[in-house]
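*Asks:* give me a 3D structure for the following:
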Amino acid sequence: MIDISVFSHTLEDLWNQKITPHEAEKQLRQLLYEDLEFAKIDHHRALRKGFPEVVFCQGKTQDQIITILKKMSEQYPNLLATRVQSHQFKPIQKEIPDIQYHPTAR
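*Replies:* Below you'll find the predicted structure:
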């Protein structure tokens, strides 16, 4: 879910001239989409659909998967990642201990 306090703080900081309009725009855009260069996280999807974006892991490196999941877990307690290879799971679990893996799921 989008953190409405970030929205409020951004507007307050803009009003108090603590940030420029350009900085405010950048912060507000990140409430909708966050560009990680190798992936774009759709933060607005949770509002539109009731569940955050599903992470399609096929073709991504372990580091990319970890980065995406860590970023998303800052805002969402429950995530779904698909097409994770069994050899990728242990390194991911070291970084995100409460993650679960279901080998039969596709």
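*Asks:* only C-alpha atoms from now on, for both contacts and neighbour counts.
*Replies:* Fine.
*Asks:* residues in contact with the most centrally placed residue in the chain?
*Replies:* Taking Cα atoms, centre = their mean, the centroid of the chain lies closest to Met72, which sits 2.5 Å from it. Under the criterion of Cα atoms under 8 Å, 6 or more residues apart in numbering, the contact list for Met72 reads 41, 79.
*Asks:* ok, which stretches of this structure are strands?
*Replies:* Counting by DSSP state E, residue ranges of the strands within the chain are 33-35, 40-42, 55-56, 81-82.
*Asks:* mind listing the helices for this structure?
*Replies:* 4-15, 21-32, 45-49, 62-73, 86-95 (DSSP state H).
*Asks:* what lies in contact with the third one?
*Replies:* I take that to be helix 45-49. Taking contacts as Cα under 8 Å, 6+ apart, the residues outside helix 45-49 that touch it are 1-2, 51-53.
*Asks:* check which residues of it are buried.
*Replies:* Arg45 (16 or more other Cα atoms under 10 Å).
*Asks:* burial count for Thr10?
*Replies:* Thr10 is flanked by 21 other residues according to other Cα atoms under 10 Å.
*Asks:* check the one 4 residues further on too.
*Replies:* The criterion is other Cα under 10 Å. On that basis, Leu14 has 17 neighbouring residues.
*Asks:* contacts only, for Ala81.
*Replies:* 54-57.
*Asks:* related to what we said a few turns ago, quick check: the residue nearest to the centre of the chain vs Pro21, distance?
*Replies:* Taken as Cα to Cα, to the nearest Å, the spacing of Met72 relative to Pro21 amounts to 26 Å.
*Asks:* next, the second sequence, to be compared with the first:
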Amino acid sequence: MQEIKRLLEKVKNGSLSVEEAMGALKELPYKDIGIAKVDHHRELRNGYPEVIYCEGKQLEHIQHIIVEMLKRNNNILATRANPEVYEAVKEVCEDAVYHKLARIITIKRKEIQLPETYISVVTGGTSDIPVAEEAAITAEFLGNRVERIYDVGVAGLHRLLGNLDRVTGAKVIIAVAGMEGALASVVGGLVDKPVLAVPTSVGYGANFNGLSALLCMLNSCASGVAVMNIDNGFGAGYMASMINKL
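*Replies:* Sure, this is the predicted structure:
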């Protein structure tokens, strides 16, 4: 609706013809660029622009999508991007930033007002940090303050308790852990805030690439724990952002 009002205003002041406005309206829901249908309407519906999932995409396809999205002057978030993808994106957008641990590319075109509340991202160990960083960078990019509290797993519970004020002060907590995934239950039993549990594929053979952590988190006896998919830091960061801005 805001986009339609903007177009009508341009027609009224003469900066846009009726024919040009009609053409813009046709492309409002999405733009078909052949290899993809770029959802320009996503931000109007959901509050955030479409996010590019890079894994499995051809480099030139990613470039075409980036170029199309840049036309709307929106902030752009691209996940699961390796250094090769980043170099390809740099060819079409010099100010793109690569977050190596998170495997995320960000392009910033406008500032987002930050809420006073914040999100805590907690990990069991340092091996969980790449997934945690995917969550943290996503949440920050979507306009949130993030507190990182890493390597405070249940093997040394005093480390978590020593940082409890930073955990409990958050509006929502993301708990990232592999192995047996017990961190989410422990955090859930200590706080009165929603906990988003993210199982990681970190662990020995019986971890089954994160399945053991996933099942343990799903069977948590702590109330207020919701579970994301294995290694889905992006999903946790996005959901935490939505909760933090309620």
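*Asks:* closest to Ala39 of structure 1 out of the helices of structure 1?
*Replies:* Comparing the helices of structure 1 against Ala39 of structure 1 with Cα to Cα, the closest turns out to be helix 62-73 (7.7 Å).
*Asks:* map Glu43 of structure 2 across to structure 1 for me.
*Replies:* When structure 1 is aligned by TM-score structural alignment, Glu43 of structure 2 is paired with Ala46.
*Asks:* over to Tyr53 of structure 2?
*Replies:* In structure 1, the residue matched to Tyr53 of structure 2 (TM-score structural alignment) is Phe56.
*Asks:* and that match, what is it in contact with?
*Replies:* With Cα under 8 Å, 6+ apart as the criterion, the residues that contact Phe56 of structure 1 are 81-83.
*Asks:* tell me the one among those residues nearest to Ile92 of structure 1.
*Replies:* Ala81 (11.4 Å).
*Asks:* that closest one matches what in structure 2?
*Replies:* Under the alignment by TM-score structural alignment, Ala81 of structure 1 pairs with Ala78 in structure 2.
*Asks:* tell me how many other residues surround the corresponding residue of structure 2 for Lys90 of structure 1.
*Replies:* With TM-score structural alignment as the criterion, the equivalent of Lys90 of structure 1 in structure 2 is Glu87. The number of residues packed around Glu87 of structure 2, counting by other Cα under 10 Å, is 15.
*Asks:* the one 10 residues further on now?
*Replies:* Per other Cα under 10 Å, the neighbour tally for Val97 of structure 2 reads 16.
*Asks:* and it, what's its match in structure 1?
*Replies:* For Val97 of structure 2, the aligned position in structure 1 is occupied by Gln100, per TM-score structural alignment.
*Asks:* could you check how far that match is from Gln62 of structure 1?
*Replies:* Distance, Gln100 of structure 1 to Gln62 of structure 1, using Cα to Cα: 15 Å.
*Asks:* same check on Asp98 of structure 1?
*Replies:* Computed as Cα to Cα, the Asp98 of structure 1 to Gln62 of structure 1 distance reads 17 Å.
*Asks:* these two: which is more packed in?
*Replies:* When Asp98 of structure 1 and Gln62 are compared for neighbours, Gln62 comes out ahead with 18 against 7, by other Cα under 10 Å.
*Asks:* show me the contact partners of stretch 8-18 of structure 1.
*Replies:* Contacts of stretch 8-18 of structure 1 from elsewhere in the structure, counted by Cα under 8 Å, 6+ apart, are 19-21, 24, 27-28.
*Asks:* before we move on, back to that, deepest-packed of the helices of structure 1, please.
*Replies:* Burial of the helices of structure 1 is given as mean neighbour count (mean count of other Cα atoms under 10 Å); helix 62-73 ranks first at a mean of 17.
*Asks:* and that one against structure 2, how far off on average?
*Replies:* Once fitted to structure 2, helix 62-73 of structure 1 is off its aligned match by 1.0 Å on average (mean Cα distance after the TM-score superposition for structure 1).
*Asks:* hang on, the earlier thing: what would the contacts of Phe56 of structure 1 look like in TSV with distance to Arg106 of structure 1?
*Replies:* Output for the contacts of Phe56 of structure 1, formatted as TSV (distance: Cα to Cα, whole Å):
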residue	distance to Arg106 of structure 1
Ala81	10
Thr82	7
Arg83	6
